[in-house]
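Student: Sequence and predicted model, in that order:
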Amino acid sequence: MALWGGRFSGDASAMFKQVNDSLPFDYVMAIEDITGSIAWSKGLVRAGVLTEQEQASLEQCLNTLKQDVEANKVDFSASTEEDIHSFVEAYLTDALGDLGRKLHTGRSRNDQVATDFRLWCKRHLAGLKLDIVNLLDALLSCANRHEQAIIPGYTHLQRAQPVYFAHWCLAYGEMLKRDITRIDDCVRRLNQSPLGCGALAGTSFDVDREKLAEELGFASPCLNSLDAVSDRDFVLELLFVCSTGMMHLSRMAEDLIFYNSGEAGFLQLSDAVTSGSSLMPQKKNPDALELMRGKCGRVFGHLQGLLVTMKGLPLAYNKDMQEDKEGAIDAVNQYHICLCIGVEVLEGLSLNQEATRKAAQQGYANATELADYLVAQNVPFRTAHDIAGQAVVAAIAKGLALEELPIEDLQALHASIQEDVYEWLPLEAVLDKRKYLGGTSHDTVTKALYLELEHLDQLKASLS
């Protein structure tokens, strides 16, 4: 019989059970429900509801179930229970009789599910943080392997200025570092325990909620029972963490897809993360990267869906909130998969440094250097900008690189241009002038990479 069956004389319809029952997906919180139930049993001893012997029997039975769950010996799909909470209670009742029916004293599934899901989110956020650190490790290793490689930098998907490939890697490293801080912020805000808040108005039993929170690893208990059972901000923040992180992965995937294209030819992806065509034997498609890019929209959809679900809900709990779990579970899973496949992509990536260097030399990326040279001759920048643009037009007309234009052609544009201009225009000269904090000179990038590797070691140490 359902946990709420006493009020009803008829059975729920099969169709209602299909839409109502959540065990097919909330079984993933089995460990959290068992952990919360053990803590609650101890709280009931302190409140004088259970004896120590009764609590010990309950805890022993719950730990047996926990061991079976961890060993994948429990077939949740064979159960007709409504949700993971009724599943655990039914297990206890089958094993211990009326003692199993005592455990829910003073507790509601409303505070129970809120507690379970916060614990689940904490556990999986910790896992995602480790995944991000692993990807950051792969990214910095990739930068280290190709420290001398130069690629064209782009704006508007047009060649703009040359940069070191390691600088490109470090840019995505900054995004990953921000993703880690978002996880830390998310955990800090969700780290409160709703257990003991009951259905919405609190519990009438003298349960020490501070002690409960401590035993469950929370920083503190939630302070308002209405908010505690109806808050899903922590799920929204989890989905935002996943969405922002997936957006960063999607951007990186898009760059790599373009770099891997026949038109660019900057890099090769390993066979491990590519597929072929059923018709065209020559094809080697960047499917892993395209799926990373595609799954980004899927995760965004889960965030938007829950925002719309929550926007009109009155206090306190409403069954609409059951819609929080499937999207969050899927978002965490997809983000985890994409972070892991990202590691494989970067570890197997092979850069064609000759092609990237040639591309960096093309596109008149050193036009800004010509403008800067003129500024050094006391020409106003806007005037220098116009002259450099005219020099590009002249070079295009002659089919030459900017540094190949004869000095006479350059002096025809402005008399202050001298032979030393050619010291400003080579690729290495263009890069080496970007030697200030955040720039892309070789020394600046090397120092930045060294600091990031040190930071990575600290992150790894904090997770061990």
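Tutor: Done, it's in.
Student: CA atoms for contacts and neighbours, from now on please.
Tutor: Fine.
Student: Just to be sure, Ala199 is in a helix?
Tutor: No: using DSSP: H, G, I helix; E, B strand; the rest coil, the assignment for Ala199 is coil, not a helix.
Student: Correct me if wrong: it contacts Arg109.
Tutor: Yes: here Ala199 lies in contact with Arg109, judged by CA atoms under 8 Å, at a distance of 7.1 Å.
Student: These two: which is more packed in?
Tutor: Ala199 (21 against 18; other CA atoms under 10 Å).
Student: ok, that one - contacts?
Tutor: 107-111, 229, 317 (CA atoms under 8 Å, 6 or more residues apart in numbering).
Student: try it again with 6 Å
Tutor: 108, 110 (CA atoms under 6 Å, 6 or more residues apart in numbering).
Student: Can you tell me the closest non-neighbouring residue to the most centrally placed residue in the chain?
Tutor: By CA atoms, centre = their mean, the chain has its centre lying nearest to Gly245, at 3.4 Å. Leaving aside its sequence neighbours, Gly245 sits nearest to Asp179 (CA to CA, 6 or more residues apart in numbering; 6.0 Å).
Student: One more to weigh against that first structure:
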Amino acid sequence: MTDPNPSALLSSRDTFFWLCTLDQASTVMTVEQGIVPAEIGARTAAAIARVIADAAEPGADRPTDYLQVEPLVRQLVGPDASRIHSGRSRQDMLATVHRLLLRDRLLLVHRALGELRGRLLASADRYQRAIVPAYTNGVQAQPVTFGHLLLGYEATLRRSAARLAEAYPRVNSSPLGVAALATSSFPVNRTRLAELLGFDDTVHNSFDAAQLSPVDVGFEVASVAMALALSIGTLVQDIHAQYHHARPWIVLDDTGLLAPSTLMPQKRNPVALNRARLLASEVVGDGVSTAMAAHNVASGLTDYKRAEAARTLERALALLAEVDAIAAALRLDEQAALDEVRGDWSTTSELANALQQKADVPFHIGHKFASALVTHGRGRQLTIDQLDFADVRRLYRETAAGFSEAAAELPLTEPQFRDALDPAAMISRYRGLGGPQPAEVHRMLVAARSALVEDVNWREAAEGRLRAAEASLRGKFTALLAQAAGPVG
């Protein structure tokens, strides 16, 4: 696996590519094991190389069924070509090809996730202290920082990356060499086949390898893609909601991601968000299709052997590419965000906190007082900053009159009252682990960057092992080719 371009890799390392790669590995192994004489192995290797070269020509056919591939080799060297198929079946070949397709796509998705996470972390760094509103039940809840929110979104993607890494050992276990499901009387070296193809292990039980593991391993990876799509769907929807506002504070600063209206000149439709949301839904649909194809199906049937999971990951790659462009264009209007916070009442919970912390007023009483302030202000179309302190003290007295546990007069000075309702001051007073206070945002940013480095290192190590295995197979196969007496066909 050497090409980081997903489109190029997906088009070149297709089912035909892997069927021929399996033939190369089987040729090397069967000669090493003495199943196939070296001279026949060399001629077969030359025929396989010829078939691969012919299929690389523009417009050439690239069969996806081994029943169509083997005759191409047999035409060049005769019936002896079938000897490399000793102890092998289309059953274990298909299971193996699907593992290899999954492996490529899993690593590509992991790479794309890392790139997107890097973009989000760069923005989180840039906006560590930028105050924005956060919402629950669709209503402004508490002020946070944009950096804090972006770190939250990155954390969801980090979990998806972790799930991919956890699934990788199960994906990268070889079914090859079990024949249909029970192995054979040929001394097929499954461990050697696994090594040549870059697998870290074999699926040990032969029945499981070809007939059972394709179900759960495929769905496991598809379910990770589904979880990823759900997380991205939330991010996309949160951004899209901004375009409902006359003055959005999160915008896409790239005209290529927007589209005009043919009727309404004021519109700049965020079509990239529409595309991403649809792709996310399609990934979820693909994952469900993966499950349904295998649901209530007896072992040995073909319903669940059609690479649905690989296609789910391909769609996830398209989704990540779209969202990466969105993340690159994401911009924050800090003043608009702050004005939105100040225009609502989301800091009033801190007033209840301040009353308990400074004057031992039970939170319930402070909450009731703060709620009375909100009702008073909204009823008069006031913002928090426009509250008259005399009205504040009166409302407190009215609230406290119903409780013996509260002081009769507001136990806060006007500066203390105003400070309790200031969004920046409120955020600075947060103490909880993982909160939006600057120290915690910085700590989480450092930790997230460290985790990203570890994830990149893991993927690059996995890719390095695959490159080494490919080089080893290429070397062994080339050595066999060198023994061929002359051209085939």
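Tutor: Nice, thanks for sending it over. Owing to the predicted nature of the structure, the values given are computational and were not obtained by experimental measurement.
Student: Send over the TM-score of the superposed chains.
Tutor: Between these two chains, after superposing, the TM-score reads 0.87 (TM-score structural alignment, normalised by the length of structure 1); 432 aligned residues with a CA RMSD of 2.3 Å.
Student: Whatever helix or strand the residue nearest to the centre of structure 1 lives in maps to which residues in structure 2?
Tutor: Gly245 of structure 1 belongs to helix 233-260 when assigned by DSSP states H and E. Helix 233-260 of structure 1 corresponds to residues 216-243 of structure 2 when matched by TM-score structural alignment.
Student: Helices of the stretch 301-450 of structure 1, residue ranges please.
Tutor: 324-347, 353-361, 367-376, 381-398, 407-413, 427-432, 442-463 (DSSP state H, counting those that start in this stretch).
Student: Select, out of those helices, the one closest to Leu236 of structure 1.
Tutor: Nearest to Leu236 of structure 1 among these is helix 324-347 (8.6 Å), distances taken as CA to CA.
Student: and the direction of that closest one versus that of helix 233-260, what angle?
Tutor: With axes from the mean of the first three to the mean of the last three CA atoms, to 10 degrees defining the directions, helix 324-347 of structure 1 sits at 30 degrees from helix 233-260.
Student: first vs last residue of stretch 406-423 of structure 1, how far apart are they?
Tutor: The first residue of stretch 406-423 of structure 1 is 14 Å away from its last residue (CA to CA, to the nearest Å).
Student: Now do it: distance to the chain's middle.
Tutor: Relative to its chain's centre, stretch 406-423 of structure 1 lies at 51 Å (CA atoms, centre = their mean, to the nearest Å).
Student: same question, stretch 362-373 of structure 1
Tutor: Worked out by CA atoms, centre = their mean, stretch 362-373 of structure 1 lies 38 Å from the chain centre.
Student: who's in contact with it?
Tutor: 159-161, 384-385, 388, 425.
Student: returning to what we had before: now render the helices of the stretch 301-450 of structure 1 as a markdown table, adding mean neighbour count and distance to Glu89 of structure 1.
Tutor: Formatted as a markdown table, the helices of the stretch 301-450 of structure 1 follow (neighbours: other CA atoms under 10 Å; distance: least, CA to CA, whole Å):
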| stretch | mean neighbour count | distance to Glu89 of structure 1 |
| --- | --- | --- |
| helix 324-347 | 20 | 21 |
| helix 353-361 | 19 | 62 |
| helix 367-376 | 20 | 71 |
| helix 381-398 | 17 | 75 |
| helix 407-413 | 15 | 85 |
| helix 427-432 | 18 | 67 |
| helix 442-463 | 15 | 35 |
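Student: Mind putting the ones you listed into JSON lines with distance to Ala143 of structure 1?
Tutor: Shown next, in JSON lines, are the helices of the stretch 301-450 of structure 1 (distance: least, CA to CA, whole Å):
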{"stretch": "helix 324-347", "distance to Ala143 of structure 1": "10"}
{"stretch": "helix 353-361", "distance to Ala143 of structure 1": "13"}
{"stretch": "helix 367-376", "distance to Ala143 of structure 1": "26"}
{"stretch": "helix 381-398", "distance to Ala143 of structure 1": "32"}
{"stretch": "helix 407-413", "distance to Ala143 of structure 1": "37"}
{"stretch": "helix 427-432", "distance to Ala143 of structure 1": "17"}
{"stretch": "helix 442-463", "distance to Ala143 of structure 1": "8"}
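Student: so which of the ones you listed gets nearest Leu216 of structure 1?
Tutor: Here helix 442-463 is closest among those (CA to CA), at 19.7 Å.
Student: Superposed on structure 2, what's the mean shift for that closest one?
Tutor: Mean deviation of helix 442-463 of structure 1 relative to structure 2 after superposition (mean CA distance after the TM-score superposition for structure 1): 2.8 Å.
Student: hang on, the earlier thing: which position in structure 2 pairs with the residue nearest to Gly245 of structure 1?
Tutor: For Asp179 of structure 1, the residue aligned by TM-score structural alignment is Ser160.
Student: Let me know the angle separating the helix or strand harbouring that match from helix 334-342.
Tutor: If you go by DSSP H and E, Ser160 of structure 2 is part of helix 146-171. Interaxial angle of helix 146-171 of structure 2 relative to helix 334-342 (the same axes, to 10 degrees): 100 degrees.
Student: Where in structure 1 does the very next helix or strand once past helix 146-171 of structure 2 fall?
Tutor: Under the assignment DSSP H and E, the closest C-terminal helix or strand after helix 146-171 of structure 2 is strand 173-174. With TM-score structural alignment applied, strand 173-174 of structure 2 matches the range 192-193 in structure 1.
Student: which other residues reach that stretch?
Tutor: Taking CA under 6 Å, 6+ apart as the rule, stretch 192-193 of structure 1 contacts 213, 218-222.
Student: and that stretch, how far from the chain's centre?
Tutor: Distance of stretch 192-193 of structure 1 from the chain centroid (CA atoms, centre = their mean) equals 23 Å.
Student: Return the mean post-superposition distance for it against structure 2.
Tutor: Averaged out, stretch 192-193 of structure 1 is 1.5 Å away (mean CA distance after the TM-score superposition for structure 1).
Student: rewinding a little: Glu344 of structure 1 versus the residue nearest to the centre of structure 1, what's the distance?
Tutor: 17 Å.
Student: which SS state does the spatially closest residue to Val343 of structure 1 that is not a sequence neighbour fall under?
Tutor: Excluding the flanking residues, the one nearest Val343 of structure 1 by CA to CA, 6+ apart is Leu135, at 5.2 Å. Under three-state DSSP, the three-state class of Leu135 of structure 1 is helix.
Student: And for Gln161 of structure 1?
Tutor: strand.
Student: and if you look at Phe186 of structure 2?
Tutor: Under three-state DSSP, Phe186 of structure 2 falls in the coil class.
Student: And for the aligned residue in structure 1 for it, the neighbour number?
Tutor: Mapped onto structure 1 by TM-score structural alignment, Phe186 of structure 2 lines up with Phe205. By other CA under 10 Å, 16 other residues sit near Phe205 of structure 1.
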